[in-house]
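> here is a sequence with its predicted model. Questions after.
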Amino acid sequence: MSTGKEELEVEEDFTTADQEEIVEPVIEVAKTNLAKRRTIDALLEEKRLRKELEDYGYDL
């Protein structure tokens, strides 16, 4: 445990980045997310319909 009288050593050896070096993260456009969601919904709907066809009683 440290007593309140000890001094902490602080390293100030960090470099600041220039404005040109900063790389902003790529943000996906809402259209892309919506397109992905629609594709997933279509695949799930197709899977649901196939299951209905398998379970359908053809002997009516």
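All right, it came through fine.

> please count neighbours and contacts with C-alpha atoms only from this point.
Fine.

> helix, strand, or coil at Tyr58?
coil (DSSP: H, G, I helix; E, B strand; the rest coil).

> next up, a structure to set beside the first:
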Amino acid sequence: MAADKSDIEIDDDFIESDNDPEAAADVPVSKTNLTKRRLIDNMLEERRLKRQISEFDFDLE
């Protein structure tokens, strides 16, 4: 489990600036929430698949 925490990569580039409030108002909240949820789901799915690969027994003889 400790190894999983080290695999997490966070993009610091995704910081919404407060200087342009009109740009944030143009995008509906539901779409941004859905986009964030999809990103989280994709990251969790990728971690789950990596864990399955690491636990898979490749000795199929």
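Received the coordinates, thanks. Quick caveat: nothing in here was measured; it's all calculated off a predicted structure.

> secondary structure element holding Lys31 of structure 2?
If you go by DSSP states H and E, Lys31 of structure 2 is part of helix 29-55.

> where in structure 1 does that helix fall?
Mapping helix 29-55 of structure 2 onto structure 1 (TM-score structural alignment) gives residues 29-55.

> check stretch 5-20 of structure 2 too.
Against structure 1, stretch 5-20 of structure 2 falls on no residues (TM-score structural alignment).

> separation between Glu54 of structure 1 and Arg48 of structure 1?
10 Å (Cα to Cα, to the nearest Å).

> oops, could you answer that again for Ala30 of structure 1 instead?
Ala30 of structure 1 is 27 Å from Arg48 of structure 1, by Cα to Cα.

> what's the answer for Leu60 of structure 1, then?
Computed with Cα to Cα, the distance linking Leu60 of structure 1 and Arg48 of structure 1 is 22 Å.

> ok, these two, which is more surrounded?
Neighbour comparison, Leu60 of structure 1 and Arg48: the larger count goes to Arg48, with 11 against 4 (by other Cα atoms under 10 Å).

> hang on, the earlier thing: and the helix holding Lys31 of structure 2 against structure 1, how far off on average?
Compared with structure 1 after fitting, helix 29-55 of structure 2 deviates on average by 0.2 Å (mean Cα distance after the TM-score superposition for structure 1).
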